[in-house]
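*Asks:* how does the following fold in three dimensions:
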Amino acid sequence: MSLIPIRPGREPERRDAARNRELLLRAARELIEECGADGLTMGALANRAGVGKGTVFRRFGSRAGLMMTLLSDAEAEFQGRFMFGPPPLGPGAPPLERLVAFGTERIDWVLEFGELARAADVSAYNRFDVPAAVLWHRHLEMLLREAGVTADPWLMSTSLSAVLEPERILHALRVHGVATERLAASWCELVSRIVRAA
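*Replies:* Sure, this is the predicted structure:
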């Protein structure tokens, strides 16, 4: 499924360029598996893939660009589930149920991909303005409107998005020892109160 990528696409690739791209991405995934996202450097990736460091930078632009490319498939899969998948995350459930499911699923997504997302979030654009982030922000806004929230749903969805930021969730888990279930319950309580107040 190809939806809105977290990193904008380019012109169609030549076969050898596509092969090299997959080689680099496979090497990047191996390095992340071995040493985590923070341990991945462009130099280490170039060495693992057997290419020059300049090749890596030309392909991805920056370390953050590499992380965003690695996230694209996971983000597209998440989009597919909240836009077209079964309820309660997908269409067909009441808006409050969809809001609860969205936050719960996003927390689970952060548990799996949060390190990559945190490594990609090096600029305000990467955090808030990439097409994928804009899409799920708009999705939250739409659900709030459907639930009857009239008190600035756009800004309210911005506030809710902040609750689901990877760095915030990972900090709560690792530094404060907050259980995943507690994060999900807190999200449920928050959106329920917002909808009830409307």
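
*Asks:* rest of the way, CA atoms for contacts and neighbours
*Replies:* Fine.

*Asks:* tell me how many other residues surround residue 117.
*Replies:* The tally of other residues near residue 117 (other Cα atoms under 10 Å) stands at 22.

*Asks:* for the comparison step, fold the sequence that follows:
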Amino acid sequence: MTERKSRKDAVRNREAVLAAADALFARRESPEDVTTAEVAAAAGVGKGTLFRAFGDRAGLLRALYEARLEPIRAAVETGPPPLGPATPPQDRVPAVLDAVLCFKLDNRRLALALEEGGSSSSPYRAEHYERWHGLLRAVLEQIPGLTDGAFTAHALLAATRADLVEHLMGEEGVSRDELRARLADFVARVLATGPRRGPAAEG
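*Replies:* From the prediction side, this is the model:
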């Protein structure tokens, strides 16, 4: 009974920390302005409880990112068109990438903090990246004439990286609508490209 209560308390504390972090990050210009001490205090738990639940600050960032991303992921994996699996692959690929881009736009600072320094390992090994890459690869491989779905998925996802989004919007002043239009055009050109012979096969 005590063990079950302990698990329930751990789940409740985790949810309280995520809710507090979500509220704090939403109000601040940058995730770097939010300390773990503030999050713990807002959640009504000790810092030790926060670190036991998430490991470290990077773990908290990842968990919050995943929680915000979950509705989009659910729509992509099981939802109706245009994101869901009932959509033809040629239409689903741009819809999924647009959803990913919009998520990055709506969570610019959090996405940037996570992708730039939120993990000590490669961003390409992050769980959320591997899931998007695996999904896109599977959809791309359903498109006749399109070769190397794995590389194409990496290349398309690169166009939604948080640092690129931040550069285009912050440094070059590209608007949200223009950025979405540019991505849609890029994806359309990639999907319209027929199979090409690699350098090793030429000549």
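
*Asks:* TM-score of the superposed pair?
*Replies:* The TM-score (TM-score structural alignment, normalised by the length of the first structure) is 0.82; 187 aligned residues with a Cα RMSD of 2.3 Å.

*Asks:* now check the first structure for the residue matching residue 7 of the second structure.
*Replies:* Correspondence of residue 7 of the second structure to the first structure, assessed by TM-score structural alignment: residue 14.

*Asks:* for its match, give me its contacts.
*Replies:* Taking Cα atoms under 8 Å, 6 or more residues apart in numbering, we find residue 14 of the first structure in contact with no residue.

*Asks:* ok, 10 Å please
*Replies:* residue 20 (Cα atoms under 10 Å, 6 or more residues apart in numbering).

*Asks:* then the one 4 residues further on?
*Replies:* Remark: with contacts taken as Cα under 10 Å, 6+ apart, residue 18 of the first structure is in contact with 12, 24.

*Asks:* could you look up the SS state of it?
*Replies:* helix (DSSP: H, G, I helix; E, B strand; the rest coil).

*Asks:* distance of it from residue 70 of the first structure?
*Replies:* From residue 18 of the first structure over to residue 70 of the first structure the distance is 14 Å, taken as Cα to Cα, to the nearest Å.

*Asks:* any idea how far whatever residue of the second structure lines up with residue 109 of the first structure is from residue 57 of the second structure?
*Replies:* Aligned by TM-score structural alignment, residue 109 of the first structure pairs with residue 103 of the second structure. Separation of residue 103 of the second structure from residue 57 of the second structure (Cα to Cα): 21 Å.

*Asks:* just give me the neighbour total for residue 112 of the second structure.
*Replies:* Neighbour count of residue 112 of the second structure, defined by other Cα under 10 Å: 20.

*Asks:* list the contacts of the aligned partner of it in the first structure.
*Replies:* Residue 112 of the second structure maps onto residue 118 in the first structure, with residues paired by TM-score structural alignment. Shown in contact with residue 118 of the first structure (Cα under 10 Å, 6+ apart): 37-38, 64, 67-68, 110, 127, 165-168, 170.

*Asks:* check those residues against residue 144 of the first structure and report the nearest one.
*Replies:* Distances from the contacts of residue 118 of the first structure to residue 144 of the first structure were compared by Cα to Cα; the smallest belongs to residue 165, at 18.6 Å.

*Asks:* in the second structure, what residue corresponds to that closest one?
*Replies:* Using TM-score structural alignment, the equivalent of residue 165 of the first structure in the second structure is residue 161.

*Asks:* ok, that match touching residue 124?
*Replies:* No. Taking contacts as Cα atoms under 10 Å, residue 161 of the second structure lies outside contact range of residue 124: 11.1 Å.

*Asks:* name the nearest residue to the most centrally placed residue in the second structure, ignoring sequence neighbours.
*Replies:* A centroid search over the second structure (Cα atoms, centre = their mean) returns residue 128, at 5.7 Å, as the residue closest to the centre. Distances taken as Cα to Cα, 6 or more residues apart in numbering place residue 66 nearest to residue 128 of the second structure, at 7.2 Å, with adjacent residues excluded.

*Asks:* give the aligned equivalent of the one you found in the first structure.
*Replies:* Using TM-score structural alignment, residue 66 of the second structure lines up with residue 72 in the first structure.
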